[in-house]
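Visitor: here is a sequence with its predicted model. Questions after.
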Amino acid sequence: MTLFATTEQIPLTTDADGVIRVGSTRVTLDTVVSAFNDGATAEEIAQQYSSLNLADIYAVIGYYLRRRPEVEVYLLERQEKAARIRRQNEERFDPHGIRERLLARRAVQKPMSDVAASG
């Protein structure tokens, strides 16, 4: 039997928002790298994310290990973007006192039993 050296594609795709996903799944590169860095094996990642192919997980981990600095920059940029969006959302929608505001709104609204009785 003869084995041939081949060049295989890394199963990573970038979606319209610039998010890198594994294969044709919705699972992100961030997710696989995070699980791997938390000590999960490729098999454990495959069990946790059944849409992923085990060979794809190994390929992605290999890609990460060979290009760790570039991937780390990408992951840091994603974390910074997420933090920025979180801050913007908190500025637009003040989370403080939300329970009280919702309870006050509910108290002002007519109870459903009153609506049913008047119909």
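Guide: That came through fine. Residues are numbered from 1 along each chain as shown.
Visitor: CA atoms for contacts and neighbours, from now on please.
Guide: Fine.
Visitor: hey, where'd the strands end up in this structure?
Guide: All strands of the chain, identified by DSSP state E, fall at 12-14, 20-22.
Visitor: and the first one, what does it pack against?
Guide: In this structure, strand 12-14 makes packing contacts with strand 20-22, judged by 3 or more CA pairs under 8 Å, 6 or more residues apart in numbering; DSSP states H and E.
Visitor: repeat for the last one
Guide: Where contact means 3+ CA pairs under 8 Å, 6+ apart, strand 20-22 is packed against strand 12-14, helix 29-37, helix 54-66.
Visitor: contacts for it?
Guide: Here strand 20-22 makes contact (CA atoms under 8 Å, 6 or more residues apart in numbering) with 11-15, 27-30, 52, 56-57, 60.
Visitor: pull the most distant pair out of these.
Guide: Spatial extent of the contacts of strand 20-22 (CA to CA) is set by the pair 15 and 57 at 18.4 Å.
Visitor: dropping in the other structure now:
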Amino acid sequence: MVRQYVEQRDGGYWVAGTRVSLDSIVYAFLEGQTAESIAQAFPVLSLEQTYGSIAFYLANRPAVDAYLGTARDDYEAQRRSARVADPMFYRKLADAKRQIQAAPS
């Protein structure tokens, strides 16, 4: 019997039957995490599902990498748009960050 570990829905890739995105698995894998550590980080996933998701990524790497690149580009565009829409908020946020970093530990 062939199992499907990854499904496409809502414009993205997901571990079949879960709310865990393939993105999460792939980024952890690319950061050098083992399937075992990834499965521990996502208790809803079995080790089999984790390995299946990694195998799906490796078998479909060009398509998944293109999808991840598009998602990253969309995120950056939204981030830039938010900065343009409310520059005062981001200025205050940057000032607060500088104050926290300048405070003695």
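Guide: Sure thing, it's come through. Bear in mind that the values here come from a model prediction, so they are computed numbers and not experimental data.
Visitor: any idea what the TM-score comes out to?
Guide: The pair, once superposed, lands on a TM-score of 0.77 when counted by TM-score structural alignment, normalised by the length of the second structure; 93 aligned residues with a CA RMSD of 1.8 Å.
Visitor: quick revisit: quick one, which of the helices and strands packed on strand 20-22 of the first structure is nearest to residue 102 of the first structure?
Guide: For those, proximity to residue 102 of the first structure was assessed by CA to CA; helix 29-37 is nearest, at 34.4 Å.
Visitor: so that closest one matches what in the second structure?
Guide: Using TM-score structural alignment, helix 29-37 of the first structure corresponds to residues 22-30 of the second structure.
Visitor: same question for stretch 47-60 of the first structure.
Guide: Per TM-score structural alignment, the counterpart of stretch 47-60 of the first structure in the second structure is residues 40-53.
Visitor: flag every buried residue along the match of helix 29-37 of the first structure.
Guide: Residues of stretch 22-30 of the second structure classed as buried by neighbour count (16 or more other CA atoms under 10 Å): 22-23, 25-26, 28-29.
Visitor: how about stretch 95-113 of the first structure?
Guide: By neighbour count on 16+ other CA under 10 Å, the buried set for stretch 95-113 of the first structure is empty.
Visitor: and for stretch 2-16 of the second structure?
Guide: Within stretch 2-16 of the second structure, the residues scored as buried using 16+ other CA under 10 Å are 5-7, 13-16.
Visitor: ditto for stretch 53-61 of the second structure
Guide: 53-54, 56-57.
Visitor: same question, stretch 71-86 of the first structure
Guide: Neighbour counts over stretch 71-86 of the first structure (16+ other CA under 10 Å) mark 71, 74-75 as buried.
Visitor: can you give the distance of that stretch from its chain's centre?
Guide: Chain-centre distance of stretch 71-86 of the first structure: 12 Å, with CA atoms, centre = their mean, to the nearest Å.
Visitor: report the separation between residue 39 of the second structure and residue 62 of the second structure.
Guide: Residue 39 of the second structure is 24 Å from residue 62 of the second structure, where distance means CA to CA, to the nearest Å.
Visitor: more crowded one of those two?
Guide: In this view residue 39 of the second structure and residue 62 are compared by other CA atoms under 10 Å, and residue 39 has more residues nearby, 19 against 11.
Visitor: hang on, that one packs against residue 46?
Guide: Yes - the pair residue 39 of the second structure and residue 46 qualifies as a contact (CA atoms under 8 Å) at a distance of 6.3 Å.
Visitor: mutual contacts of these two, please.
Guide: Going by CA under 8 Å, 6+ apart, no residue sits against residue 39 of the second structure while also sitting against residue 46.
Visitor: perfect, that will be all.
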